[in-house]
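[1] okay, here's the prediction I keep looking at, along with the sequence it came from:
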Amino acid sequence: MDFLTLDYFIKLFNIILIDLVLAGDNAIVIALAARNLPKEHQKKAIIWGTVGAVIIRIAATLAVVWLLQLPFLLLIGGVLLVWIAYKLLVDEKEHNIEAKPQLWPAIRTIIIADAVMGFDNVIAVAGAAHGSFDLVIIGLIVSVPIMVWGSTLFIRLVEKFPVIITIGAGVLAYTAGSMLTGDPFVKGWFDENPVMKWAFIAIVVIGVILAGYLKKLSKNFISINEQGQLTIPDSIKNEAQIEANDSFEAKVDDQGRIVLVKVAKSEG
């Protein structure tokens, strides 16, 4: 692949964006793993844990890049990536990381946690690299420092502009579509029918984003059964701090809508 071409930089940008949207919170995991260390050891744990994680990530990604050249594996990887893109849109990540009080156990925890969490990154980056080992290495070298030292800023940007996650999911879905149409088993047919190829990729991208949007929307639906019992999604329950034994009074607001008002609990 020629350097300094528009196609090369587009693929490199895709890899960096994929790394950021899928691993933007890895620095939080690293911080959690090192939080119980003495201050003088925390920096060492973060640096060496990150170095070990990056080495494993590069090795695993290069191995997958090589494997994806085999027939049918691009199809499998493409299907996995469709699921990863969908989960990116609908999942709310939680971090349950045990903090170690000693340096080397903390480093080991960081490396293992990153390896476990990095499976989706490996598949996505390998697919976006299109068989280019140098794209994988350069992409990870550029994105990892951003991921570790700039993740707090990136997370704030995502919270302020949620469309970043949608764009990232779209890039993942596009990569998945490219993998599905680029497998040696079907590549010849799609190359002969480019309109069908791009239509298929467009369907994958639109389908993933639409499915993620509908799923996220459904999390905010309050349903009522035949007995008049309400089912409140966890997202609303947590935001409104609703508990199982809370009491509510139904009122009508100025716009004629029914409003449920929590009744204060009596003391004693």
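    Happy to help now that I have it.

[2] going forward, measure contacts and count neighbours with C-alpha atoms only.
    Fine.

[3] now the strands: where do they sit in this structure?
    Listed in chain order, the strands of the chain (DSSP state E) span residues 223-224, 230-231, 247-252, 258-263.

[4] and the ones you listed as CSV, adding mean neighbour count?
    Output for the strands of the chain, formatted as CSV (neighbours: other CA atoms under 10 Å):
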stretch, mean neighbour count
strand 223-224, 11
strand 230-231, 12
strand 247-252, 11
strand 258-263, 12
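
[5] then this one, side by side with the first:
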Amino acid sequence: MFEILTSVDAWVALLTLTFLEIVLGIDNIVFISIVANKLPKEHQRKATNWGLLLAMVQRIILLFAVSYLVGLKEPFYHIDTTWLTMGVSGQAIILLLGGLFLLYKSTSEIHEKVEIPEHDEAVLKSKNITKLSKAIFQIVIIDFIFSIDSILTAVGMTNGIGSKPTDALILMIIAVMISIIIMMVFANPIRVFINKHPSMQLLALSFLILIGFMLIAEAAHLSHAIVFGQEIGAIPKGYLYFAIAFSLLVEFLNMKLKKKIAVTENIKNNE
């Protein structure tokens, strides 16, 4: 069942996906904190932990549902025109809609974070939450909204990995479980780190744009789409992993440089 974990590609996908799940879950942590802070102090930690546990269960159920839909590979409709030929399947539709959603979600989130950074907090702060059960329900609803892009990201990162249909599902479930556990244990330090380095979250949202395009290309490839006589090919996931790794390396070097400059300026000011 876990033979997929003997593959190097699977471990690379798992580590990359876990990182993205954590970074993309920062908004979720911020929202959960805002909801929990409206409760009495003795209930705040309980609301956070129960909210994240239910979020994990909810995401695993969604993974099963989406994985089933992605498994519908047989075309149920064929398009044959002078410029487009393809076989439409359930798998292609889910991947196409998922790719379009990620493009919309990532660009709109980047716009909100750059242009109106207080938007999300203002929406939640306007809601009055005093009971633990009401807070947990609110957290689960919030997570459902945020889990859509998380699930689609997982599908995009693992689709086609392994020889068995369950291989990708196992990787996605492990990544979700690890990311939720890490968020439960290190929710506050992670939030502080991202608030201190907001470019990390913008970087993750930029990765969603890449994954969105990859899902669209994958949908066309699996449908054997031929546009103006040219067959659409799949984008190798190695390119995506390299782009993510290279971007993160540049960002960490940039953070280190900023820290060094700040230390140098403090020394000069003290002199």
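    Sure thing, it's come through. Only a predicted model underlies this, so the values are computations on that prediction, with no experimental measurement involved.

[6] so what number do they get for TM-score?
    Comparison of the two superposed chains (TM-score structural alignment, normalised by the length of structure 1) gives a TM-score of 0.63, and 200 aligned residues with a CA RMSD of 3.2 Å.

[7] distance to F119 of structure 1 for the strands of structure 1 - can I get that in CSV?
    Formatted as CSV, the entries for the strands of structure 1 read as follows, by distance: least, CA to CA, whole Å:
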stretch, distance to F119 of structure 1
strand 223-224, 36
strand 230-231, 35
strand 247-252, 44
strand 258-263, 44
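
[8] list the buried residues in the biggest helix by length in structure 2.
    Across structure 2, the longest stretch assigned as helix under DSSP state H is helix 237-270. By 16 or more other CA atoms under 10 Å, the buried positions in helix 237-270 of structure 2 come out as K237, L240, Y241, I244, S247, E251.

[9] want to throw the residues you listed into a markdown table with distance to L95 of structure 2?
    Supplementary listing: these in a markdown table, determined by distance: CA to CA, whole Å:
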| residue | distance to L95 of structure 2 |
| --- | --- |
| K237 | 15 |
| L240 | 17 |
| Y241 | 19 |
| I244 | 21 |
| S247 | 25 |
| E251 | 30 |
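
[10] of all the strands of structure 1, which lies closest to W48 of structure 1?
    Checking the strands of structure 1 against W48 of structure 1 by CA to CA gives strand 230-231 as the closest, at 47.4 Å.

[11] what span of structure 2 lines up against the closest one?
    Following TM-score structural alignment, the aligned partner range for strand 230-231 of structure 1 in structure 2 is empty.

[12] show me what that strand is packed against.
    Under the contact criterion of 3 or more CA pairs under 8 Å, 6 or more residues apart in numbering; DSSP states H and E, strand 230-231 of structure 1 touches strand 223-224.

[13] how big's the offset between the helix ranked longest in structure 1 and structure 2?
    Longest among the helix segments of structure 1 by residue count, using DSSP H, is helix 39-67. In this overlay with structure 2, the average offset of helix 39-67 of structure 1 from its partner residues is 1.8 Å by mean CA distance after the TM-score superposition for structure 1.

[14] list the helices and strands that helix packs on?
    Contacts of helix 39-67 of structure 1 with other secondary structure elements, assessed using 3+ CA pairs under 8 Å, 6+ apart, are made with helix 26-34, helix 103-117, helix 119-129, helix 133-149.

[15] now render those helices as TSV, adding distance to V259 of structure 1.
    Conversion of these to TSV gives the following (distance: least, CA to CA, whole Å):
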stretch	distance to V259 of structure 1
helix 26-34	38
helix 103-117	42
helix 119-129	42
helix 133-149	43
